[in-house]
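A.B. asks: could you work out the structure for the sequence below:
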Amino acid sequence: MNEAARALLLRLDRLRTTIAALVESRSADDPTAQDPLRGLYVSADTAARLAAAPMPAPPSPSPSQSQSQSPSPTEAGAAPTELPLDESELLFGPDDRLALLAGNFGLGELDELILLVALAPDVDRRFEALYGYLNDDVGRRRASVTLALDLAGTGPYDPVARGRFHPAAPLVAKGLVVLEDEERPLPGRALRVPERVVAHLLGDDTLDGQLGGWGVELLTPGGSAPDDGVAARIALAQRPVCVHLRERRAGSGADAVTLALRGAGRAVLRHRPVSTGHGEHTGHARHTDHNGHTDHAAVRALLREARLRGAGTAVVVELPDDQPGPLVRELAAPDVTVVFAGTQPYDPTWAPGAALLALEDTAVETDPLTAWSEELPSYEGDLAEAVGPYRLGAGQVRLAARGALALAGFEGVPVGLGHVQRSARLLSAPLLDRHARRVRPAVGFADLVLPAEPLGMLHELAGRARHRDRVLGEWRLRTGGGRGRGVVALFAGDSGTGKTLAAEVVAGELGLDMYVVDLSSVVDKYVGETEKNLEKIFAEADRTDSVLLFDEADAVFGKRSEVKSSHDRYANLESAYLLQRLEAFDGIAVLTTNLRANIDEAFTRRIDLIVDFPFPDVELRAQLWRSCLAGVPQEPGLDAELLRCAKEFDLAGGAIRSAGVTAGYLAAGRGGAVSAEDVRVGARREYVKSGRLVPGVGLAWTP
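C.D. replies: Sure thing, here's the model as predicted:
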């Protein structure tokens, strides 16, 4: 038996002594004391006796005095519990968790005794029979309000004592005692102590199971001491503080503050939003009940857990995207350090009665490479190059690194680039499926056939995405005006020249998913709706890691026109919104257009790279034919025919690929290899599809 449990049993033994005296006092003048059916009914004689009894006068001794005057266990005839000899050291020493709890929760002597009376049946079942007798009902084996106050030397007629059960009183408001039987008057309501409180008083420090289902994680102290900055000042504060930390990117500030608190030797209760399970991430999913109201029980349990663990324990909460006010009001406690982190600006109406500090997280950004290095010390290769495209917080980095290690262990190989990219992609994948189509890249630079200049610019685009935090952040090359750290490129060229393929190659090189924006679901005929849809896409792309592709971007990034009608004015407003949004964009976006002149010049100024995709010449067309048919069986001498087709048929890369697919189907249909005739048929059909004259044939259809 641990010392905390022995201290609590000593208190209960003394309580049993007081109960024994009360039993003896009541049974002395109770004519039904020897009745074997006592408690199952109330006789007329008993009712008359109770009705004729005068109201008791309020006693003068305090609860502590009544305890000191109680007879010893031996005097009361009760068998004493086996306890250590030095009872006073346990009862009032560091192992007496009830005394420590009273200090952490701001309880008075009367509160402390009420709590002890209420939890007694949860520790020693003999109290059930005693309480059943004293309640005159063998079925009610928990202490009632009246019984608890009787044992404390007062009663429900005392307004001060009665006020200890008010919803705003510490016992009830802080989740230590639950009043049951709502239909009964207050004096008859039963008292129940949550199991987590009982377990804590017995020496159990396991996290409340209710909190685990609510997205709360207990993080023990550990790590390096915090450096100077906002996070360090929060962690080293001498008294509890309540802070709203506005994050530049979801999770960044919460991760930094959590690391600082743990480095300062403080335990952290970290609450992360959980998803609804319907394919959409909503930060308020588990903050509310089925009716959309704040889950008061879960919030009360979170603060109770922090208080049970002592003054050094802090709570870090990632705020929901929608209506965070109720959660802030519930958790803004003056005696617990609570940090609310979110991308929303601070609203004073969230918690008007709380002293809430509003801070920005510009100074609490952490170096994710340090966390990656700590988690993957055996990684072979350039770790900075591998993780550069990902903007994960320190907590997410640890999850991703452990996922990469688990994946490599499952495959039985050392952790490599593919493991890191796959694990990080799972954590950073945005939920854009409503307005965009996800493409999991399956191509690389080896699949691109381009001239040296555009190919080099694509490599540069990947490098910008990897090193933007260093160049724009550490080296301070980002201009002011609230500009983001996004990378935006424009791919211009004729249809079929490889613009979309190049975007997929860049995404694959960075280890990111590509999302192709579905313009049909974005553009809306109603004024302002297009901007709202675009904002949802940009906001989700800002907070996660992906490549956003606006194919045929002319539809939304076209030139502004002279205002001649209301339609022109609203179209120009849409362009103005996009110009402003690109300035603050933090993600990676690629715009494609068939005609560069269609893009407004104001957009081109905000674009980092413009890559022109030229129409392929003969040499490039020959390379495209060979690349397209590299994996198919070929008849001897096919390469010469590919070169002739490259000279005769003026086709772009997309058309050459379509012609190659046609040739493949023709060969598969007859069960043989691709022949020169198959290739020529495919090329002719692409010419006919585009309405062009087939060399030597005209417009005749070639079977």
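A.B. asks: make it CA atoms for all contacts and neighbour counts henceforth
C.D. replies: OK.
A.B. asks: ends of stretch 463-479, how far apart?
C.D. replies: 20 Å (CA to CA, to the nearest Å).
A.B. asks: all helices of the stretch 201-350 of the chain, in order?
C.D. replies: Using DSSP state H, counting those that start in this stretch, the helices of the stretch 201-350 of the chain run over 209-212, 230-235, 252-263, 296-308, 325-331.
A.B. asks: helix or strand: which one has Glu677?
C.D. replies: In this assignment (DSSP states H and E), Glu677 forms part of helix 676-689.
A.B. asks: output the contacting helices and strands for that helix.
C.D. replies: If you count contacts as 3 or more CA pairs under 8 Å, 6 or more residues apart in numbering; DSSP states H and E, helix 676-689 packs onto helix 638-648, helix 653-670.
A.B. asks: so which elements touch the first one?
C.D. replies: Here helix 638-648 touches helix 618-628, helix 676-689, going by 3+ CA pairs under 8 Å, 6+ apart.
A.B. asks: wait, isn't Pro80 in contact with Pro73?
C.D. replies: Yes: counting by CA atoms under 8 Å, Pro80 touches Pro73, with 5.9 Å between them.
A.B. asks: skipping adjacent residues, who's closest to Pro221 in space?
C.D. replies: Among residues not flanking Pro221 along the chain, Arg262 sits closest, at 4.3 Å (CA to CA, 6 or more residues apart in numbering).
A.B. asks: so which of the helices and strands packed on helix 638-648 is nearest Leu236?
C.D. replies: Evaluated over these, closeness to Leu236 peaks at helix 618-628, with 61.3 Å, by CA to CA.
A.B. asks: centre of the chain versus the closest one, how much separation?
C.D. replies: 48 Å (CA atoms, centre = their mean, to the nearest Å).
A.B. asks: and the contacts of it?
C.D. replies: 447, 449-451, 639, 642-643, 645-647, 651-653, 656-657, 660 (CA atoms under 8 Å, 6 or more residues apart in numbering).
A.B. asks: which one of the helices and strands packed on helix 638-648 lies nearest to Tyr577?
C.D. replies: Here helix 676-689 is closest among the helices and strands packed on helix 638-648 (CA to CA), at 39.0 Å.
A.B. asks: run this one through as well so I can compare:
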Amino acid sequence: MSAPRPGSGPTAPLGLVCRGGADRAGPGPLWSDRDRLAAELAGLRSLVRGDGDGNGGDSDADSGTATSFRATVPSRLDRLAAACGLTEFERAVLVLAAGPELVAATADELLAHTGAPRLSFGAALAVLPGAHWSALTPLAPLRRWGLVRLLDPMSPTASPLMVDERVLHEIVGAGEPDATVAGLARPVPPVHELPPTLTAAALEVVTAWRAGTVALLTGPQPGTAWAVAGLAATSAHRPLLRLSGADLMGAGGDRAELLRRMDRETLLAGYGWAVDVDGLGGAEARVLLDQLSRLVGPVVVVGQVEASDLTGTPVRLPRLTAAERTAALAGALDQAGAGSAADPAEVARVAGVFDLDWDALPRVAAEVAGGEPLWSACRRAGRTAYGRLAQVRSAVATWDDLVLPALPRRQLGALCAAVRQRHRVLGDWGFADRGDRGLGTTALFSGPSGTGKTLAAEVIAGDLGLDLVHVDLSQVVSKYIGESEKHLAALFDAAEGGGAVLLFDEADALFGKRSEVRDSHDRYANLEVGYLLQRMEAFRGLAVLTTNARSVLDPAFLRRVHTVVAFPYPDAELRAALWRRAFPDAAPTDGIDPARLAAIDLPGGGIAAAALTAAYLAAEESSPITTRHVTEAARWELAKSGRTLAALPERRAGHA
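C.D. replies: Just a heads-up that it's a prediction; the model follows:
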């Protein structure tokens, strides 16, 4: 970030500028600025008339001189002159050029003594003390910062000078942000306190500003990033304006002018800039950041960017600890008046599962104050748009729908316990203090197709009251180098924040064994697997991966799995249980014998499909579902794998 002009004057930050009601009502800063400006203008008018020494002559100001006004608290004009590095001559040009707008008689005096009703550079060189030709140049402060403009650019010395409206309002004490900038920007609310983890990140941003570099604030939670930016601005005593990188890039040929106006706002009112670069490509982000790095004011870039490709100071936002999340959620509930209704143990349990954006906490608290259960409010707030990468499935299946031997059922129950008790084991019992790797819960469900692996994931999500996010591997895996990793990172980050159960069906497509490196494709494929293994180990949520071919999985992946649940091919006893659950209570059946149907060699998925097909056949005939319908449907199901249906055993005596 560059200075206005080396050696031309002070360039220290302006700090916060008061915009409150006290600046606009009655005697105070507004009238003080006007009086002092009028006194200074009176002295310059005396020079134009040739009847004074520039100190105000016989003006109405009590002090009699403009200099004595400057000896008090700095006015807006004083701050502007210091920030822009104006010489005394340049300051006088600015004030006298504004004269016709401030005091009507100024135009008459200029016309009478210089031949034009507005000041020109030529007249200023002849009339004002300390004149220097360099003030006319485009890179000198008056023109560089757009304080004045030439009405006739073809004649720099003879052209009338017009003070920009934004500058005119500023020096009389009624300044508002530049209309062009204000149309694209909005204030970042000041933040005065954050948890220690985020406070440390905000101080890193301030440190980057003090070093004169752009802060690259990255992390999976945009709302939290903006809160950190707000705290950094508060710590640096800066008002912060937020702009979209897409808007800046869309400005095209006008971008240079827009950036110049942003610079002027920093000089006039001390603004810093927060730019959202989400949605920009890497090349666009690099171009924009190069231009932002030349701004006078502090800049923080927020968004998912590859910091290694950009020039600046990377600041990676860490996730809050479980204790910090609990305290933050409890604080938000107290502020919303819902603290007394929230059980502390429930708050800790919820905070152990959901890692919400900072700006989502007030919304959650307001919903709880309105009667919404805390868990459901956090679940809704944590939902995110996965786009084409995954789908959120409704988890309606229950434990009664799951037919498994005792051991895998016990393992599935332990997975639910790992999520429910995460806050106690990791936080209260101190396991998280040993490091942040391997703290998540990753389960591998292995077994033949149709044995209930996906159904089990749905049961777990439903039991926990969490969303089931079914990953679409066809959209995740990309032929372009690095894209698969980006997609997986986005999925893991979103699921971790919202507490969702992440389901990868056919995981061997992602976590297959790393191969011998024969060419660059093998090398990048191995790097991809390596990245996924590391990201999975750092994942703090619940990830479920299913496979029909456990033997092809990378051994390093298996070492990082928290639980491996084997789903066996159902024997006759389990098949009978599956047939008993295959037809809902509302479905009309006649003579269905689960023990006889158990002889059909189908897994759970095949049995469910056959039951549904049999129901359609019966409905078409307007009859109950019978064994005939079921066997016909089962025959078709077996044919999918090239098998035929043997004769069913005879009905047992006495079976209805």
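A.B. asks: mind checking the TM-score on these two?
C.D. replies: Overlay of the two chains. TM-score (TM-score structural alignment, normalised by the length of the second structure): 0.72; 600 aligned residues with a CA RMSD of 5.0 Å.
A.B. asks: I'd like to know which of the contacts of helix 618-628 of the first structure are buried.
C.D. replies: 449-450, 639, 642-643, 645-646, 651-653, 656-657, 660 (16 or more other CA atoms under 10 Å).
A.B. asks: next SSE after the helix ranked longest in the first structure?
C.D. replies: In the first structure, with assignment by DSSP state H, the single longest helix is helix 3-28. For helix 3-28 of the first structure, the succeeding helix or strand toward the C-terminus, using DSSP H and E, is helix 44-52.
A.B. asks: in the second structure, what stretch matches that following helix?
C.D. replies: Helix 44-52 of the first structure corresponds to no residue of the second structure when matched by TM-score structural alignment.
A.B. asks: now the element after that helix, going C-ward?
C.D. replies: helix 63-68.
A.B. asks: now do that next one: everything it contacts.
C.D. replies: Thr18, Glu109, Leu110, Leu113, Ala152, Gly153.
A.B. asks: give me the neighbour count for Trp133 of the second structure.
C.D. replies: By other CA atoms under 10 Å, 10 other residues sit near Trp133 of the second structure.
A.B. asks: and for Pro194 of the first structure?
C.D. replies: 14.
A.B. asks: wait, Phe69 of the second structure sits on Arg34?
C.D. replies: No: assessed by CA under 8 Å, Phe69 of the second structure is found out of contact with Arg34, at 10.9 Å.
A.B. asks: between these two, which contacts overlap?
C.D. replies: When CA under 8 Å, 6+ apart defines a contact, no residue borders Phe69 of the second structure and Arg34 alike.
A.B. asks: picking that back up, and which of the contacts of helix 618-628 of the first structure is nearest Gly388 of the first structure?
C.D. replies: Using CA to CA, Asp447 is the member of these that lies nearest Gly388 of the first structure, at 23.2 Å.
A.B. asks: chain neighbours aside, what residue packs nearest to the closest one?
C.D. replies: Nearest non-adjacent residue to Asp447 of the first structure, counting by CA to CA, 6+ apart: Ser627, 7.3 Å away.
A.B. asks: list the contacts of the most centrally placed residue in the second structure.
C.D. replies: The residue lying closest to the centre of the second structure (CA atoms, centre = their mean) is Pro222, at 1.7 Å. When contacts are counted by CA under 8 Å, 6+ apart, Pro222 of the second structure touches Val302, Gly303, Asp357.
A.B. asks: ok, now Arg391 of the first structure?
C.D. replies: Taking CA under 8 Å, 6+ apart, one finds Pro368, Thr544, Asp545 in contact with Arg391 of the first structure.
A.B. asks: find the nearest non-adjacent residue to the last one, please.
C.D. replies: Spelled out, it's Asp545 of the first structure. Closest residue to Asp545 of the first structure apart from its sequence neighbours, by CA to CA, 6+ apart: Ser428 at 5.2 Å.
A.B. asks: for the one you found, what are its contacts?
C.D. replies: Tyr390, Leu392, Thr544, Asp545, Ser546.
A.B. asks: which members of those are the farthest-apart pair?
C.D. replies: Top of the distance list for the contacts of Ser428 of the first structure (CA to CA): Leu392 and Ser546, 12.1 Å.
A.B. asks: quick one, strands of the first structure?
C.D. replies: Here the first structure has its strands, by DSSP state E, at 178-179, 191-192, 216-219, 242-246, 268-271, 314-318, 337-342, 356-360, 436-439, 487-493, 514-517, 547-550, 588-593, 609-613.
A.B. asks: how far apart are the last one and its match in the second structure?
C.D. replies: Compared with the second structure after the fit, strand 609-613 of the first structure shows a mean deviation of 2.4 Å (mean CA distance after the TM-score superposition for the first structure).
A.B. asks: contact partners of that strand?
C.D. replies: Against strand 609-613 of the first structure from outside (CA under 8 Å, 6+ apart): 450, 454, 457-458, 461, 488-494, 497-499, 604.
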